[in-house]
Structure formats: structure tokens, C-alpha cells
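Visitor: Coordinates only, no sequence provided:
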């Protein structure tokens, strides 16, 4: 992506705002919160004053999108994991959220055209864009998408002025975990593998989003050296290293058995129970709503005879 100059970005934002009628309830200008009513939020790039009640939010990370919707704030724009799939259907927001490029390559002109009053992004992905984004609207950055997801949910809640509700959502998640774990004692071991090109599989660890949810639901991820990362890649000849009582495979179409990797399907001794799950919330949909869906899937799998 060729990043436009800040002048062009600001011009796009001013044009979009100027085209709105001040008398319209949906007008960005009418919804702006006075600076005097703002709040200070500490984040990866320092401290930023944000509106007391942001109303036109743009998010650049799946966790920020999931969390905002869970908190009752539907963003006006979001960077998406894929231009093909767009905003994940599981969020239930329909066409209310405008795609603004992809997560690794947000479209600054599209963001400015939405006249946001708050932008949420990630230092590890969007560091070079921070100054341009801050020129459009107050901008708050998570440090990295690899941080424990619950901590990032708390930051999003603070930025949106809904910290108490974010804490409630996380408490609900813990209770949901305990419920699933209590109903399925001795659930056994589990691994999550994502098919890659050339037969390589990405194996997700306990610090990943889905890995942490599997463990909180009472499943055990087999011990291995994760090297401080949320995942490791294993080559075709090492696929048996992913052996577990339950193997979860995130795919686009859970009804298509072709989604099971050939080396997994041909080794029932290592993989006695293989479950296709929806990648839109097992991998992409990090956040309270995605976690709820993952736990529901785990509960359904463990209930099956």
C-alpha cells in the first residue's frame, strides 16, 4: 500500500465531515464530543485524550472489532482480515461496518472519509501509521496482537469509556470456562492446527487466543517448547507431533471434510477425533464474542458421544 500524505488524509476527512448536514442525528460533526469532556488513556504510544463517549470509531484489529461490538459499540469502519470475507458474519453487524483496507494494510483515505472520533490500532502492526492516524482522530494503540487477549479487551474497554462492561464480559468468560470444564472432567488433550501451504501446519500454543480458551475449558495442550511464541510451524514429517485426543482444525467451511489435512486424516491413531471449526472466530475473531463461540464449540464437541 502506498501511504498517502497526511495532508491528503486530512483533506479527505474534512471533506467527508463537511458534506454532512449539521442537523442530521447521524452527522459526524453533530456527534463529536467536546475536547473538554475527554478522558486520558494510557496505551502503547503514550497518553491520548479521547472523547468521553466515542461514537464514530474505526478499528484496525480483529480483537478491537469483536470487543467493541461486544461492548455495544458498532464501529463505523474496520480493517478486515481478508477483503474477500470482509467483516466476520458471527458478529451480527451486517453492513453497518465499512471495511477500511486489511489489518496489515489499512486504507488511510477510507478511514479519514469516515470522520472518526477515535481510532484503535496496534503498535506491532501499525506503528508507521500512527502519526497519520493521530492526524485524523485521537488514536489508541495496543502493544501487540500477541499480548494476552484479556488485557487488550481491558484497554479497548477503557478507550471506549466502557471499562466496567469490559470487566463484566471477562468475568462472564471465566464463568463460561468453569461451566464447560465442570461439565466435562477429564476431557483429555487437545491441539489446534491450522493448515498452511505445502502440508505445513501451524500449531497454536497456550498463549494464543484459542489455545488459552481450550485450556480454560479444561482441555490440556500437550507440553512442548513454544519458544515464547503463540504458535510453531511443523513440517509434514513432524505432523504426528500434534497428536492429541481432540484435534481442532480451523477452516472456512466446516461442512467440507476436505478441510482435514491429508496427513491428519490418514493417521487416526494419532488423531482419533478431528473437529473442523470456523476460522472466523477461532483464529480471526479474538475477543469476548469469539471466545463465547469457541467455548460453545468445545462444549458441543465434548458432549458428543
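Guide: Nice, I can see it. These numbers come from a predicted model, not from an experiment.
Visitor: make it CA atoms for all contacts and neighbour counts henceforth
Guide: OK.
Visitor: Show me what the lengthiest helix in the chain is packed up against.
Guide: Criterion DSSP state H: the longest helix present in the chain is helix 163-183. Applying 3 or more Cα pairs under 8 Å, 6 or more residues apart in numbering; DSSP states H and E, one finds that helix 163-183 contacts helix 149-159, helix 209-216, helix 288-303.
Visitor: what about the strands in this protein?
Guide: 39-43, 46-50, 57-59, 77-80, 98-102, 118-122, 139-142, 190-195, 201-204, 231-234, 246-251, 274-278 (DSSP state E).
Visitor: now those strands in JSON lines, with distance to residue 177 and mean neighbour count?
Guide: JSON lines is the format used below for the strands of the chain (distance: least, Cα to Cα, whole Å; neighbours: other Cα atoms under 10 Å):
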{"stretch": "strand 39-43", "distance to residue 177": "29", "mean neighbour count": "16"}
{"stretch": "strand 46-50", "distance to residue 177": "33", "mean neighbour count": "17"}
{"stretch": "strand 57-59", "distance to residue 177": "27", "mean neighbour count": "29"}
{"stretch": "strand 77-80", "distance to residue 177": "28", "mean neighbour count": "26"}
{"stretch": "strand 98-102", "distance to residue 177": "31", "mean neighbour count": "22"}
{"stretch": "strand 118-122", "distance to residue 177": "27", "mean neighbour count": "26"}
{"stretch": "strand 139-142", "distance to residue 177": "25", "mean neighbour count": "28"}
{"stretch": "strand 190-195", "distance to residue 177": "15", "mean neighbour count": "23"}
{"stretch": "strand 201-204", "distance to residue 177": "19", "mean neighbour count": "22"}
{"stretch": "strand 231-234", "distance to residue 177": "22", "mean neighbour count": "17"}
{"stretch": "strand 246-251", "distance to residue 177": "17", "mean neighbour count": "22"}
{"stretch": "strand 274-278", "distance to residue 177": "18", "mean neighbour count": "20"}
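Visitor: Put this next to the previous one:
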């Protein structure tokens, strides 16, 4: 305990010395004041790591698994997991700023004892929150022009997807988890896919508040008869072995739907959508995959 306490005091002293100038930015818990242009940064949220790396920010510490191969942890120390920071390692780094979000958000109070910390969770208003996080990180690291360029590119890609998906009928967003299936409607965790494609849901009465989705059967999907199926394979997203989404969907009922018959089943980039949702490059990857599917 004495060693941890000493490390906490040392890290706090370093953070105080680094905070010569501060900036105020929007976070998931309201406005927060943090050191400007922090040099030693640790992030525990994959979406935040994604956006920070897209802005060219180097990280001193990251969780043990980023799940998305395109996110590089080269040069960064492993400082715990997405769910549980290693406080001793974190204190040893002496960060100027710690970023948490989503799965790591409950650790905000703990890491705040070691350094200035912010919660950059991206909520159900995914696109709005994603752009707000890009702007906030741009302000913190004095990279406003880069942040504006990322947002402009994102807006262009969203517009192109909307044009490509115009008049394409209904869509059903499905997540498979082994043999289980759940659907998501507008306003839900993955409802932003309806926003960017401008496609109405094949099942209008889906509850928007279901974080784990609305449980569906093959019969219900066949009855809804979507024009397009957008499919997320949760097992693939987290690297689990087991039945794939394609195997779960394979049945005469689903194979009889308009989506299946017209080859309009889109298997979305799983880790980018499920783990990195709202991170800049993850958003671009998912949007590009949908645009390509409609172009085909």
C-alpha cells in the first residue's frame, strides 16, 4: 500500500507540473478542464484510441487488447484492460492525461487520483458524439485543423452513402452471438446505420432502448422480409470461436427473404462496429463497407 500511495503522489505531482496551461472541452460528463497539449497520454477506450491515432497523437499506454488490427500499439505500454486499469503501471508512467470511455468509464474516479482524466464515452447519438470527440481532442492537442479535416471527410462519406442507399427499401440490423440473434432499430446502439443510409427499419416497432437488442427468431425475420440485412457478428468482433453469423442465418426461412434472394446481406466490419464504434477510422471503415455494398 505504501508503494502505491507513493506512486499516486508522484504521478499527481507530475500532472500538476505539466498543467501550466489548460483548455476546456466537452466530455460525456459535461465540460472538463484539462492540460493543453499533454505529452504523456494514456487511453483505455478503443474509440478514443482510434480517433487520437487518426489525429496523429502518440499514446504512452493502452489496454492489453485493442481488437482492431489497424490500431497500432507500437511504443505504448500495456496498462491493464478495457475494464480494469493497472493503477500501479499507470502511476509508473506518470501521465499528463488519461482518457476513459464506454467499458472503462467506471474507472474514471480511480484513474483521476493519478492524473487528470476524462470520460469520452460515445452514447446513442453516435455520429454527433463522434464529431464532438474529434473536436475535443483537436482542441486538447492543438490539432483543430486536422480535426476539422477528419469531420469534413466523415460528412462527405456519410453524404455519399446516403446517395448510394437512396430508394433501397427497408433494412434490418442484426447482431449474432453464436446461435442467438438480436435486432436493433432507430435510436438504439446501432441505430445510426439507419441514419446514415436513410433506410426505414423492416420492423418499425423495435424498442430503441434495448442495449442488447431485441431478440428475434428466424420466423420473425422471414415475416419482416427486409430488403437489406446489416449483420454484425459479435463472436468475430471479440475473437471468440463458435458459430459464425453466416452459419446462424443459414435457414430456409431467412434464405427466402428479399435480402437473401437479392444478395443484399452485408456482413459489417465486426470489431470496428462493436468495439470501436464512434472512433474515426472505425466509422469510416463501416461506412465504406456499406457504400461498397450498395455500389455493387
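Guide: Looks like it arrived, so ask away. Source: prediction; values computed, not measured.
Visitor: TM-score for this pair?
Guide: Here the TM-score for the pair of chains, by TM-score structural alignment, normalised by the length of structure 2, is 0.76; 279 aligned residues with a Cα RMSD of 3.6 Å.
Visitor: hmm, back to that, okay if I get the strands of structure 1 as CSV plus distance to residue 33 of structure 1?
Guide: Below are those laid out as CSV (distance: least, Cα to Cα, whole Å):
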stretch, distance to residue 33 of structure 1
strand 39-43, 11
strand 46-50, 9
strand 57-59, 12
strand 77-80, 18
strand 98-102, 22
strand 118-122, 11
strand 139-142, 15
strand 190-195, 43
strand 201-204, 42
strand 231-234, 41
strand 246-251, 41
strand 274-278, 38
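Visitor: Residue 119 of structure 1 maps to what in structure 2?
Guide: Structural alignment (TM-score structural alignment) places residue 119 of structure 1 against residue 98 in structure 2.
Visitor: ok, its match - contacts?
Guide: Applying Cα atoms under 8 Å, 6 or more residues apart in numbering to residue 98 of structure 2 gives the contacts 41-44, 111-112, 115-118.
Visitor: circling back: adding mean neighbour count and distance to residue 18 of structure 1, write the helices and strands packed on helix 163-183 of structure 1 out as TSV.
Guide: Shown next, in TSV, are those (neighbours: other Cα atoms under 10 Å; distance: least, Cα to Cα, whole Å):
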stretch	mean neighbour count	distance to residue 18 of structure 1
helix 149-159	21	26
helix 209-216	23	41
helix 288-303	19	35
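Visitor: Can you lay out the contacts of residue 98 of structure 2 as CSV showing distance to residue 32 of structure 2?
Guide: Supplementary listing: the contacts of residue 98 of structure 2 in CSV, determined by distance: Cα to Cα, whole Å:
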residue, distance to residue 32 of structure 2
41, 16
42, 17
43, 16
44, 18
111, 15
112, 12
115, 13
116, 10
117, 9
118, 7
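Visitor: ok so, going back, tell me which of the strands of structure 1 lies nearest to residue 292 of structure 1.
Guide: Of all the strands of structure 1, it is strand 274-278 that lies closest to residue 292 of structure 1, at 12.8 Å by Cα to Cα.
Visitor: Where in structure 2 does the closest one fall?
Guide: Going by TM-score structural alignment: strand 274-278 of structure 1 matches residues 265-269.
Visitor: what does the matching stretch rub up against?
Guide: Stretch 265-269 of structure 2 has contacts (Cα under 8 Å, 6+ apart) with 228-233, 259, 285-286, 289-290, 293.
Visitor: what's the farthest-apart pair in the residues you listed?
Guide: Of all pairs in the contacts of stretch 265-269 of structure 2, the most separated under Cα to Cα is 259 and 285 at 22.0 Å.
Visitor: I'd like the contacts of stretch 265-269 of structure 2 as a markdown table, with distance to residue 1 of structure 2 appended.
Guide: What follows is those, written out as a markdown table (distance: Cα to Cα, whole Å):
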| residue | distance to residue 1 of structure 2 |
| --- | --- |
| 228 | 57 |
| 229 | 53 |
| 230 | 50 |
| 231 | 48 |
| 232 | 44 |
| 233 | 43 |
| 259 | 59 |
| 285 | 45 |
| 286 | 45 |
| 289 | 50 |
| 290 | 52 |
| 293 | 56 |
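Visitor: List just the nearest of those to residue 48 of structure 2.
Guide: Using Cα to Cα, these come closest to residue 48 of structure 2 at residue 285, 15.6 Å.
Visitor: In structure 1, what residue corresponds to the closest one?
Guide: Using TM-score structural alignment, residue 285 of structure 2 sits opposite residue 293 in structure 1.
Visitor: residue contacts, the closest residue to its match other than its chain neighbours?
Guide: Leaving out its chain neighbours, the residue that sits closest to residue 293 of structure 1 by Cα to Cα, 6 or more residues apart in numbering is residue 281, at 7.1 Å. Residues in contact with residue 281 of structure 1, defined by Cα under 8 Å, 6+ apart, are 90, 290-291, 293-294.
Visitor: ok, now which ones touch residue 158 of structure 1?
Guide: Residues near residue 158 of structure 1 by Cα under 8 Å, 6+ apart: residue 41.
Visitor: Thanks a lot, catch you later.
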